[in-house]
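> how would this look folded up:
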Amino acid sequence: MSLASQVLPLVGVATGAVLSLVVSAVNERTQWRRQQSVRWDERRLNAYAEYAHTVKELSNRYRGLAIARGLTTGSTPLEPTAATLEELAAAEAHRSALAEALWLLGDVDSNTAAVQLNRALWHLEWLARGRPTAGTATWPEAYLEFRKTREDFLRAARRDLGVSGGQITRDVPWPPQWHPSSDTGVGNP
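Below you'll find the model as predicted:
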């Protein structure tokens, strides 16, 4: 046997072993990246959902204050007692803490939409508490702006999460026709 006939099989085995190691390493790295992506997607989803829920709860509470002040109509007024205001301050602190997770996990568009949502929510708070604000926005106008910025936030979060479709819902008039009120600040869909 010649030297070439002895070396060629060894080179083939060595080449096969190296290729096998490279393919295994690439597969493991791809799997690791996929697992990391799923892990962060789940955390982003939870951060977005919990934040959106907390903002909605706060807007409902501010709406209750607005009902009690006569800024809008509804069946659940919330008197601005010391205990109520303390609960609202705690809920706002919780919302602020949840926002920190957004800054860490969200993309620029979602974080920008969250900032705009915060401002719209704070506008509701100021109106509901009777604090002076610049401009002449009424509760219904501020509430419609809040609803728009909330939908913008949800749309941005959906894009960041890779949820298909840019539209969340079709336009549905509020309040519904059966509702006796024509106040756009009634309810919080």
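
> please make it C-alpha for all contacts and neighbour counts, starting now.
Will do.

> ok, longest helix in this structure?
helix 3-69 (DSSP state H).

> count the residues that sit near Leu98.
By other CA atoms under 10 Å, 18 other residues sit near Leu98.

> over to Ser37?
For Ser37, using other CA under 10 Å, the count is 12.

> for it, give its distance to Tyr62.
37 Å (CA to CA, to the nearest Å).

> and this one, so I can compare the two:
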Amino acid sequence: MDTITQLVTIAAVVLGGLTTYMTNQLMERSKRKDSLRVRWDEKKLDAYVEYVGSVRSCIYAAVLAYEVTHDLRAMPRTEHELLMDLTEAEGRRALAFERLMMLAGDPVIDAAHAVNSATLAIDWRARRLVEGPLEEWRALHTEIFRAINVFHEVARADLGVTGGFVGDRHTSRGLILPETRTPSPGE
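Alright, predicted model coming up:
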């Protein structure tokens, strides 16, 4: 075997080794990148679910407070206790929103701002900071569930979830309001 053949063989072995090394490095880098993306997607999903759950807790607490403050329901708990529950729920919603702000992009954050505005409108009615008839109260609930559905759609798109839901049929399913009260003969 002459020297040129040996050099070609050595060069082929070195080239093969370098190619294998580079391929392995690129594959590992791709795996790390995918792992990081999945980890952040999991964190986003947790943040989005926590946020919507905290919003729904606020709505539920506001409904109970509203029903008691407007004499639509009698409960063994005082108005003050119910309003304190609402205050605590609002605090959890605010913290969940801050976590969402750290992980989400602009479309999700914009949708969450709309949800926050609608949630606060319900909160203010329950606290009697803003007055209005029961029909307006119901309209606020329709709006909050519409805003939650928009948030769901934007969050699903952000997470790369295919499919979706549209229309008002989902919005009306979320309403947890009492029936319209008819006054008794003495009222």
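
> counting by contacts, list what the longest helix of the first structure packs against.
Packing contacts for helix 3-69 of the first structure, counted by 3 or more CA pairs under 8 Å, 6 or more residues apart in numbering; DSSP states H and E, involve helix 82-105, helix 108-129, helix 139-161.

> can I get the ones you listed in JSON lines including distance to Thr76 of the first structure?
Putting those into JSON lines (distance: least, CA to CA, whole Å) gives the following:
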{"stretch": "helix 82-105", "distance to Thr76 of the first structure": "14"}
{"stretch": "helix 108-129", "distance to Thr76 of the first structure": "14"}
{"stretch": "helix 139-161", "distance to Thr76 of the first structure": "16"}
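
> so which of these gets nearest Ile67 of the first structure?
When those are compared by CA to CA, helix 108-129 sits nearest Ile67 of the first structure, at 8.2 Å.

> which of the residues in the closest one are buried?
Residues of helix 108-129 of the first structure classed as buried under the neighbour-count rule (16 or more other CA atoms under 10 Å) are 109-114, 116-118, 120-125, 127-128.

> tell me the centre residue of the second structure?
Tyr48 (3.0 Å; CA atoms, centre = their mean).

> okay but that residue is in contact with Met101, surely?
No: contact criterion CA atoms under 8 Å: Tyr48 of the second structure and Met101 do not qualify, at 10.1 Å.

> show me whatever sits in contact with both of these two.
Residues within reach of Tyr48 of the second structure and of Met101 at once, by CA atoms under 8 Å, 6 or more residues apart in numbering: there are none.

> translate the residue nearest to the centre of the second structure into the numbering of the first structure.
Mapped onto the first structure by TM-score structural alignment, Tyr48 of the second structure lines up with Tyr48.

> got the contact list for its match?
With contacts defined as CA under 8 Å, 6+ apart, Tyr48 of the first structure is in contact with Leu102, Ala157.

> and if you look at Arg158 of the first structure?
Ser164, Gly166.

> which residue lines up with it in the second structure?
Aligned partner of Arg158 of the first structure by TM-score structural alignment: Arg156.

> please report the distance of its match from Thr23 of the second structure.
Taking CA to CA as the measure, Arg156 of the second structure and Thr23 of the second structure are separated by 34 Å.

> just Thr119 of the second structure next, same as before
52 Å.

> what of Leu103 of the second structure?
32 Å.

> those two: who's more crowded?
Per other CA under 10 Å, whichever of Leu103 of the second structure and Thr23 has more neighbours is Leu103, with 16 against 12.

> distance of the more buried one from Asp41 of the second structure?
Between Leu103 of the second structure and Asp41 of the second structure the computed distance is 9 Å (CA to CA).

> could you list which residues are in contact with the counterpart of Asn111 of the first structure in the second structure?
Residue pairing (TM-score structural alignment): Asn111 of the first structure is matched to Ile109 of the second structure. By CA under 8 Å, 6+ apart, the contact set of Ile109 of the second structure is Leu100, Met101.

> ditto for the one 5 residues further on
Applying CA under 8 Å, 6+ apart, one finds that Ala114 of the second structure lies in contact with Ala147.

> now do the one 4 residues further on
When contacts are counted by CA under 8 Å, 6+ apart, Ala118 of the second structure touches Leu140, Glu143, Ile144, Ala147.

> switch to 10 Å and redo it
Val55, Ile59, Ala112, Leu140, His141, Thr142, Glu143, Ile144, Phe145, Arg146, Ala147, Ile148 (CA atoms under 10 Å, 6 or more residues apart in numbering).

> tell me which of these is nearest to Arg29 of the second structure?
Ranked by distance to Arg29 of the second structure (CA to CA), the contacts of Ala118 of the second structure are led by Ala112 at 34.0 Å.

> sounds good, over and out.
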